[in-house]
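Student: here's a sequence, model it:
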Amino acid sequence: MKRLIVGCLILLLAQIGLLAATRLIDRTGGTQSGKGSLLAFKAADIDEVLLEDGEGHHLALKRDKDRWLLPEAGSFPADSARVQDLIDRLAAMQRGWPEATTAEAATRFKVAPDRYVRKLNLLKNGTAQAIVYFGTSPGLRKMYLRGDNDPEIQSLTLSAHDLELKLDSWIDTKIVQLKPERIKRIELPGLLLERGQEGLQPADLKPDEEVVKDRRDALVNRLAKLTVTGLLGTEVKPEYGLQTPVLKCSVELDHGEIVEYVFGQPQKLAKPAGKDAAPAPLTDLSFVLKVSNQGQVFRVDSWQVDELKKAVRSSLVRAKTPAPAASAAPLPVPAGQPPASQAK
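Tutor: Coordinates of the predicted model:
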């Protein structure tokens, strides 16, 4: 009898443990319990995303064939991979163990229609396919969410940054990048690189000089792999400092196109008067960039510009190391005479 009681107790504890583990897995935002899709839409159908907060701020993204654009920024290219990743994650999310199901909890967790942190509307041809309310965070990089007209509140591994409303957070930061192998010529102040048999090298390289390849490659990649951090519009304003640039350079590509770069240092604005005055929009940590083949003016981090400004010929070139002298051949030994090593 005792053995039967002990066996039943062990079985009961095992079932309780399994139930607790299953609920824990559901709440981690990883593998869900397989009760079906949380949101009934197909990721491939979505061609527009509307994101807003409860204070009237909003952000729109629209798909054009295989890329996403920002209509509010003149259809500037968005980070398509990031947009599609968000859509795919929501489409693949399975219904797990709900955190709560009441209207009171929806208001408390800020996932109610009239009280939310973020509201995401996914559309196809102007028709809503899914509406999701995102609320407060139950833990690190997690958010509560609830589908429209769905009482169940779930949690998902997501951070507030993933649902940012600022345009700069969604732009394609690699828009001005080039393929290094397509660069035929680079002109910087006091330095001219041209492509030869050994790749890009100073145009005035002397026979007794050689290129320090790792430094050359680092410089070429810095210019070719420039990243932008923000949009400043299409108007070139005087305060951007582009009329008196801190750096000008150009790149000629293999098909003949010449891309010109002008970097300006924003003027330091006087400290605004009054406690409610707005702060200056640009800081000492950023420069302004205008690229000849782009309509927008960009903000770039200053460390990228500093590296280009420091580029000089002497850092890329060194004297060739003389080849080691060939060892002298031993003199022939006369017949009948022992080698010097054996002579006494």
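
Student: contacts, neighbours, all on C-alpha from now
Tutor: OK.

Student: which residues in the stretch 151-300 of the chain form strands?
Tutor: Using DSSP state E, counting those that start in this stretch, the strands of the stretch 151-300 of the chain run over 154-157, 183-188, 191-196, 199-202, 209-211, 230-231, 247-253, 258-264, 286-291, 297-301.

Student: buried sites along the last one?
Tutor: Okay, so that is strand 297-301. Neighbour counts over strand 297-301 (16 or more other Cα atoms under 10 Å) mark 297-301 as buried.

Student: from the middle of its chain, how far away would the helix or strand that comes right after it be?
Tutor: Scanning the chain past strand 297-301 towards its C-terminal end, the next helix or strand to appear is helix 302-309 (assignment: DSSP states H and E). Average the C-alpha atoms of helix 302-309, do the same for its chain, and the two points are 19 Å apart (Cα atoms, centre = their mean, to the nearest Å).

Student: before we move on, what about stretch 165-178?
Tutor: The gap between the average C-alpha position of stretch 165-178 and the chain average comes to 8 Å, counting by Cα atoms, centre = their mean.

Student: residues touching that stretch, excluding its own?
Tutor: With contact meaning Cα atoms under 8 Å, 6 or more residues apart in numbering, stretch 165-178 is reached by 51-52, 57-59, 70, 73, 76-80, 82, 224-231, 291, 294.

Student: hmm, try it at 6 Å
Tutor: Applying Cα atoms under 6 Å, 6 or more residues apart in numbering, the external contacts of stretch 165-178 come out as 59, 77-79, 224-228, 230.

Student: now show me the structure for the sequence below, then we'll compare the two:
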Amino acid sequence: MNRAITLLMIVLIVQVIAAVTLTQSQQHFDTFEANQPLLSATISDADTLRISVADEDTEAAQTEFVLNKNNGSWQIANRDGFPADNAQVQRLIEKLIHLKKSWPVATSAAAAKRFKTDAGNYQKKIVLARGEQTLATLYIGTSPGFKKVHARVEGDSNIYAIEFSTYEASNKANRWLDRSQLTINRDEISQVELPTFTLKRVSDEDENALTISDLKENESIESAQLEQLQQLLSQLAKINFTDVIGKKIANVAVGEPAFGYTVHLKSGQQIRYDFFSISGKKDYQLITSADDYLFTVDAGTVEKLQQSSRDTFISTKIAPVTATNVEQPDTGQTSALMAPENSADIPPSDADSDAGLERQTTKPGNP
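Tutor: Prediction:
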């Protein structure tokens, strides 16, 4: 009897403990509301965005990637203030603004380390600030599924599974470059001077009206060659660079350029492009008079431009062969087709002499 009472008491105590635990948990989650913004809307006012990655071995933050907003435009601090792709930065900020809370997957400090959303152990950390004021800090961790990551906001123990891809917050500077920085409007080009030929504009109304200058009468540009020429112009007007090294004043390339060309604009401005081959590196370094930065360009791009020659884009017409334009070889003999000026100057042959003798000895009427 006493044993049964003891067992009942134990069961009752367990139920009470479970009830208290559930009540506390319920009170904790009662403060949580799903589908609420994960971050404060004030991040739209950010003028600084920092992205860092924690090293898996040392758990120490690597060099931060930093974007600063200056006069309404985003710049890459890690590239001496080179212009960033404003649309790309804005897309990331809009993405962060529209992130929603889901039901927390965990809340403990141990879980934060396990899901790599801890302040000392994370896969990525995104910090948005305005001036000296930090607006939000978001820790991005492991992925529970396709296009989802575990995330935690600094100051909140809740860990959420949110829809986000880590590539959207790349910490590599060359992923954020404004690729249009070396783009020229083809309508504004009046002339391009290449090493072996020059392109000149023949019409102000057509962007494709740049053609090879000084074409000879027997030279022309066929349709297939014209298409190749337009492709070349597209490459010359928009250089696809791979990265920015920094200000060219501090990182100037040395030696003679391996290739170069000059673009003349209708405004009178001339832009010079010089490509330098760097020993031990595949890429070329580019210096242009239109920009203060030193660029790197893929070797394939430069070599393709180097291979462009005048003969690639023109066809030569061969004049038809006629008797009037063929020079006769000088053999020292008179052509049989040409009659002599005085036939008396030609001595008679033996056959002609015999025929004349016969005419003289034969009388009319003789057989």
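
Student: TM-score of the superposed pair?
Tutor: Structural agreement between the overlaid chains, expressed as a TM-score with TM-score structural alignment, normalised by the length of the first structure, amounts to 0.72; 274 aligned residues with a Cα RMSD of 2.6 Å.

Student: before we move on, the earlier item: closest one to residue 145 of the first structure out of the contacts of stretch 165-178 of the first structure, please.
Tutor: Taking Cα to Cα as the measure, residue 59 is the one of the contacts of stretch 165-178 of the first structure closest to residue 145 of the first structure, at 18.8 Å.

Student: mind listing what the closest one touches?
Tutor: By Cα under 6 Å, 6+ apart, the contact set of residue 59 of the first structure is 50-51, 165.

Student: wait, doesn't residue 203 of the second structure sit right on residue 210?
Tutor: No. With contact defined as Cα atoms under 6 Å, residue 203 of the second structure and residue 210 do not form a contacting pair (7.8 Å).

Student: matching residue 99 of the second structure against the first structure, which residue comes up?
Tutor: Alignment of residue 99 of the second structure against the first structure is given by TM-score structural alignment, with residue 93 as its counterpart.

Student: ok, that match to residue 214 of the first structure distance?
Tutor: Summarising the geometry, the distance separating residue 93 of the first structure from residue 214 of the first structure, computed by Cα to Cα, to the nearest Å, is 46 Å.

Student: okay, those two: which has more neighbours?
Tutor: Per other Cα atoms under 10 Å, whichever of residue 93 of the first structure and residue 214 has more neighbours is residue 93, with 19 against 10.

Student: rewinding a little: and the buried residues of strand 297-301 of the first structure, which two are the farthest apart?
Tutor: By the measure Cα to Cα, the buried residues of strand 297-301 of the first structure have their two most distant members at 297 and 301, which lie 13.6 Å apart.

Student: got the contacts of stretch 165-178 of the first structure as a markdown table, with distance to residue 108 of the first structure columns?
Tutor: Formatted as a markdown table, the entries for the contacts of stretch 165-178 of the first structure read as follows, by distance: Cα to Cα, whole Å:
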| residue | distance to residue 108 of the first structure |
| --- | --- |
| 59 | 25 |
| 77 | 37 |
| 78 | 34 |
| 79 | 33 |
| 224 | 49 |
| 225 | 46 |
| 226 | 44 |
| 227 | 41 |
| 228 | 39 |
| 230 | 35 |
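
Student: who wins on neighbours among those residues?
Tutor: Counting neighbours by other Cα under 10 Å, the top entry in those is residue 78, with 25 neighbours.

Student: pretty sure that one sits against residue 72.
Tutor: No. Using Cα under 6 Å as the test, residue 78 of the first structure is too far from residue 72 to be in contact (11.1 Å).

Student: pretty sure residue 146 of the first structure sits in a strand.
Tutor: Yes. Counting by DSSP: H, G, I helix; E, B strand; the rest coil, residue 146 of the first structure is part of a strand.

Student: run a quick neighbour tally on it.
Tutor: When neighbours are counted by other Cα under 10 Å, residue 146 of the first structure registers 27.

Student: do the same with residue 360 of the second structure
Tutor: Neighbourhood size, residue 360 of the second structure [other Cα under 10 Å]: 9.

Student: quick check: longest helix of the second structure.
Tutor: The helix spanning the most residues in the second structure, taking DSSP state H as the definition, is helix 2-30.

Student: quick check: the helix or strand just after that helix compared with the first structure, mean distance?
Tutor: The element immediately downstream of helix 2-30 of the second structure (helix or strand, assigned by DSSP H and E) is strand 48-52. Following superposition, strand 48-52 of the second structure is found to deviate from the first structure by 1.5 Å on average (mean Cα distance after the TM-score superposition for the first structure).

Student: against which helices or strands is strand 48-52 of the second structure packed?
Tutor: Packing partners of strand 48-52 of the second structure (3 or more Cα pairs under 6 Å, 6 or more residues apart in numbering; DSSP states H and E): strand 65-70, strand 124-130.

Student: next, count neighbours for the residue mapped onto residue 264 of the first structure from the second structure.
Tutor: Residue 264 of the first structure maps onto residue 276 of the second structure when the alignment is built from TM-score structural alignment. Residues lying near residue 276 of the second structure (other Cα under 10 Å) number 21.

Student: so who does residue 276 of the second structure touch?
Tutor: Taking Cα under 6 Å, 6+ apart as the criterion, residue 276 of the second structure is in contact with 257-258, 284-285.

Student: which of those are buried?
Tutor: Neighbour-count burial within the contacts of residue 276 of the second structure applies to 257, 284-285; the criterion is 16+ other Cα under 10 Å.

Student: distance to residue 115 of the second structure added to these, as TSV?
Tutor: Formatted as TSV, the entries for those read as follows, by distance: Cα to Cα, whole Å:
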residue	distance to residue 115 of the second structure
257	51
284	42
285	42
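
Student: between those residues, which is nearest residue 250 of the second structure?
Tutor: Closest to residue 250 of the second structure out of those is residue 285 (13.7 Å), distances taken as Cα to Cα.

Student: for residue 110 of the first structure, see how far away the equivalent of the closest one over in the first structure is.
Tutor: Residue correspondence to the first structure (TM-score structural alignment): residue 285 of the second structure is matched to residue 288. Using Cα to Cα, residue 288 of the first structure is found at 39 Å from residue 110 of the first structure.

Student: same check, this time on residue 245 of the first structure
Tutor: The spacing between residue 245 of the first structure and residue 110 of the first structure, counted by Cα to Cα, is 48 Å.

Student: can you redo the contacts of residue 276 of the second structure as TSV with distance to residue 268 of the second structure?
Tutor: Output for these, formatted as TSV (distance: Cα to Cα, whole Å):
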residue	distance to residue 268 of the second structure
257	24
258	26
284	28
285	26
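
Student: adding distance to residue 131 of the first structure as columns, could you present the strands of the stretch 151-300 of the first structure in CSV?
Tutor: Compiled in CSV, the strands of the stretch 151-300 of the first structure are given as follows (distance: least, Cα to Cα, whole Å):
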stretch, distance to residue 131 of the first structure
strand 154-157, 14
strand 183-188, 46
strand 191-196, 54
strand 199-202, 53
strand 209-211, 58
strand 230-231, 29
strand 247-253, 46
strand 258-264, 43
strand 286-291, 37
strand 297-301, 33
